[in-house]
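1. need the 3D shape of this:
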Amino acid sequence: MSPALPEGDPAPDDGALPAWVTAGAADRGFGVYLHVPFCTVRCGYCDFNTYTASELGGGASQSSYATTALSEIAFAADVMDRAGLPAREVATVFVGGGTPTLLPAGDLARMLDGVRAAWGLAPGAEVTTEANPDSVTPASLQVLADAGFTRVSFGMQSAVPSVLATLERTHDPRRIPDVVRWAREAGLEVSLDLIYGTPGESLDDWRVSVETALATGVDHVSAYALVVEQGTKMAAQVRRGELALPSEDDQATKYELADDLLTAAGLEWYEVSNWARTVDGAPRACRHNLAYWRGDDWWGIGPGAHSYMGSDEPGTRGIRWWNVKHPLRYAKMLGEGHSPAAGREVLDDASAQLERVMLGLRLREGLDLSVLSPPARQRVAVHVANELLDGRSALTGRAVLTRKGRLLADTVVRDLTD
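-> Reported below is the predicted structural model:
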């Protein structure tokens, strides 16, 4: 069961944006997120807005999805043009899901072509797709690379069959080295996504997963703690006592182990859950995600996708909106010429400040102390004394989490946002 959409104000039928989104837009980057809502099976822990391919038909079918997404891309370009936003080439594109590579590689290429036609791609643009290890071939990866994709992020999750079974992942972990090699041979950068804290996962299991990922030589690894969301199959299994969640200490130990192994292999953390290698002087961090965390603009294409446009106008610091969740309704609204948005909210100064602190503190570059309120700045010293914030960085005017602080990032954020 996917999470409910946020509550918000009604979205205009024509998608019109307020005039103040143009304030400072020329200085903000612009990215595009493309959501593909299909999966072969629905994993028990997942609460994303996804559907098995056989659940939907009509205008929401897999075969017609790329065409539907292209219609929203054209709609988005028209909305931005009517708002008077300055022409900006797309700096990053991220295709997520779901399992985007369930679509034919040619359909993903068509969607990227639509982005290119609507806005243009900036020189050196980063173009990523997520993929399951069992949803690609050497040929399909080459098609993506030839179309302009630069990066693929594989949902590895674990190298241990029993852990994958608990997560209800369908791929064979022995396939991981092959898909990484195929992607690299096609000229793509590669990231591997891992999950720790699966019920029944031992510390040795987790070590095997991290070491297996590192053995492929990838330049980027994401490691996320499993969060069991209400409404999922796994939440019901936990509630019935069929699965036991790990302790917070177990989660912390696994995070520290990952950090030790990844750092020793030459990957540095740049966000609490992400590590990347620097190759030929260029960090291999995911630039699309960094754009989210740094407050750039983006348009989310697809059912349930969220979008954001900032503003430098005082009192109106940005606007966020989100599309209807169900693919059939999404397709119907676009087909009738309507905005697929379900609702939206305007961010005031206080809301924007909260998000800036929450997101900025998660980054290795940290947060300029001048962003904090005077009372929050006074509390920085306490967090330095408790070894949650780096003392040397604080002396130079930045709040940077220590490793201990990364484990307690939410606590630090709450304290520094009044």
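2. could you use CA atoms for every contact and neighbour count after this?
-> OK.
3. helices of the stretch 301-418 of the chain, residue ranges please.
-> Along the stretch 301-418 of the chain, the segments classed as helices by DSSP state H, counting those that start in this stretch run 327-335, 349-360, 374-385, 391-395, 403-407, 409-416.
4. adding distance to residue 95, write those helices out as CSV.
-> Below are those laid out as CSV (distance: least, Cα to Cα, whole Å):
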stretch, distance to residue 95
helix 327-335, 16
helix 349-360, 22
helix 374-385, 37
helix 391-395, 35
helix 403-407, 28
helix 409-416, 28
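5. residue 127: which of the ones you listed is closest?
-> helix 349-360 (22.3 Å; Cα to Cα).
6. same for that closest one, what does it pack against?
-> Using 3 or more Cα pairs under 8 Å, 6 or more residues apart in numbering; DSSP states H and E, the elements in contact with helix 349-360 are helix 287-294, helix 409-416.
7. and of those helices, who's closest to residue 72?
-> Taking Cα to Cα, helix 287-294 is the member of these nearest to residue 72, at 20.0 Å.
8. here is the second sequence; please produce its structure so I can put it next to the first one:
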Amino acid sequence: MPHDGSLPDDAAAGVGKSGFGVYVHVPFCASRCGYCDFNTYTAAELGGGVRRETYPDAVLAELAMAAKVVRPARVDTVFVGGGTPTLLDPGDLGRILDGIDAAWGLAAGAEITTEANPESVTPASLRALRTAGYTRLSLGMQSVAPNVLAVLDRRHTAGRATQAVAQAREAGFEHVSLDLIYGTPGESPDDFAASLDAVIAAGVDHVSAYALIVEDGTRLAARMRRGELPYPEDDVAADRYLAAEAALSAAGFGWYEVSNWARAADARCRHNMLYWTGGDWWGIGPGAHSHVGGVRWWNVKHPATYAKRLADGMSPGHGREVLTPEQQHMEEVMLRVRLAEGIGADRVEARGARQALEAGLLDRDAFAAGWVRLTLRGRLLADAVIRDLLP
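-> You can find the predicted model right below:
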């Protein structure tokens, strides 16, 4: 990675032709959830030399460097994730947004999202975020079942997420999303049904639902290795997904990506759509990944190293790769097949597509019109379908 973060001329020249977004990683958490392997740190894990109060300055320093490297026509989306971004003061989150606007310019109607844990926001902080320009809030709910929250090491109470939704609406957030995790050991069908009922009753316009993945190195994985908890079961995960699709579609949500549902097209997460459709984005913060014009790079992981690199006038980039045409095609298939709109049949391996069609995994009408689109059964087996559609 060049010390100044520079990109090949051909990559930088075409930046933003398919949209441009900014991801800002906030690596702080009040406590570590047992299933989480994200690049996040509690105060105890960070040690000395890194403080939340000075972190926005490091973000702004990377922004200043990035603005010298690429000049997109506008920023279409901003997504602040973590970690728990709302552990930062709303004023600091506003300052970061102002820095993005000053560096590149926010498009009129830009989607500005921040993630939050339910216990990390208040009516006052939500009003401050809305005033600062944030338009969309994504809350990590995961479940309303106390036993499930306990297994996941979540700190909020069962009803706090839906309360936070109401407070976000009162603060003026038009778009609010809730995240669910299903398949947690000990979760019953009734537990998940209650979570779905709570999500729908909360009045959000977007829902993400993900099967629990047990990542190596997490506290949850260690408990399972010791036999304290059973491993998740694929059949249970499939049943939960079918329950989510049935409940959410009956409530007026439509799936637009395998794990995401929205009440209307304008409620879809435009930032994630940028990822899934091959757009460009600059990822800011420790461990953040970026993609511009077929070049992908990633930052150093530790916040202290990240801040020191920038203080020394160096890019925080740790490494990068220039994607070959074959790699770009593979990623296009892997991502676009997961979307409700699908991918052109001419972009996939014909034999695999015919096999998936005969197995009932692809929509026949769409295929006849030249498109590969997953059926409901295909969504359950999306990874296997994608493998068959690749050369």
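9. quick revisit: could you dump the helices of the stretch 301-418 of the first structure to TSV with mean neighbour count?
-> TSV is the format used below for the helices of the stretch 301-418 of the first structure (neighbours: other Cα atoms under 10 Å):
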stretch	mean neighbour count
helix 327-335	19
helix 349-360	18
helix 374-385	15
helix 391-395	16
helix 403-407	20
helix 409-416	16
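10. out of the ones you listed, which gets nearest to residue 77 of the first structure?
-> helix 327-335 (13.8 Å).
11. what's the average distance for the closest one when superposed on the second structure?
-> Aligned to the second structure and superposed, helix 327-335 of the first structure gives a mean residue distance of 0.3 Å (mean Cα distance after the TM-score superposition for the first structure).
12. how near is the equivalent of residue 27 of the second structure over in the first structure to residue 151 of the first structure?
-> By TM-score structural alignment, residue 27 of the second structure lines up with residue 37 in the first structure. Distance, residue 37 of the first structure to residue 151 of the first structure, using Cα to Cα, to the nearest Å: 20 Å.
13. in the first structure, what stretch matches stretch 110-121 of the second structure?
-> Residue span in the first structure matched to stretch 110-121 of the second structure, by TM-score structural alignment: 125-136.
14. contacts for the matching stretch?
-> When contacts are defined by Cα atoms under 8 Å, 6 or more residues apart in numbering, stretch 125-136 of the first structure is touched by residues 90-97, 99-102, 148-156, 170-172, 175-176, 179, 287-288.
15. what's the span of that stretch from first residue to last?
-> Criterion Cα to Cα; first-to-last residue distance in stretch 125-136 of the first structure is 23 Å.
16. ditto for stretch 208-224 of the first structure
-> Terminal-residue distance, stretch 208-224 of the first structure (Cα to Cα): 16 Å.
17. so that stretch corresponds to what in the second structure?
-> With TM-score structural alignment as the criterion, stretch 208-224 of the first structure aligns to 194-210.
18. which residue ranges of the stretch 101-250 of the second structure form strands?
-> Using DSSP state E, counting those that start in this stretch, the strands found in the stretch 101-250 of the second structure span residues 106-116, 136-142, 175-182, 206-211.
19. rebuild these as CSV, extending it with mean neighbour count.
-> Shown next, in CSV, are the strands of the stretch 101-250 of the second structure (neighbours: other Cα under 10 Å):
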stretch, mean neighbour count
strand 106-116, 19
strand 136-142, 24
strand 175-182, 23
strand 206-211, 22
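20. can you tell which of the helices and strands packed on helix 349-360 of the first structure is closest to residue 253 of the first structure?
-> Of all those, helix 409-416 comes closest under Cα to Cα, at 15.5 Å.
21. residue 381 of the first structure -> the second structure?
-> Taking TM-score structural alignment, residue 381 of the first structure has residue 354 as its aligned residue in the second structure.
22. if we can go back for a sec, can I have the buried ones of the contacts of stretch 125-136 of the first structure as a PyMOL selection?
-> Of these, the buried ones go into a single PyMOL selection, burial set by 16 or more other Cα atoms under 10 Å:
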select buried, resi 90+91+92+93+94+95+96+97+99+100+101+102+148+149+150+151+152+153+154+155+156+170+171+176+179+287+288
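23. quick revisit: so which of the helices of the stretch 301-418 of the first structure comes closest to residue 31 of the first structure?
-> Ranking these by proximity to residue 31 of the first structure (Cα to Cα) places helix 349-360 first, at 17.3 Å.
24. next, the mean deviation of that closest one compared to the second structure.
-> Mean deviation of helix 349-360 of the first structure relative to the second structure after superposition (mean Cα distance after the TM-score superposition for the first structure): 0.4 Å.
25. in the second structure, which residues correspond to that helix?
-> Mapped onto the second structure using TM-score structural alignment, helix 349-360 of the first structure covers residues 325-336.
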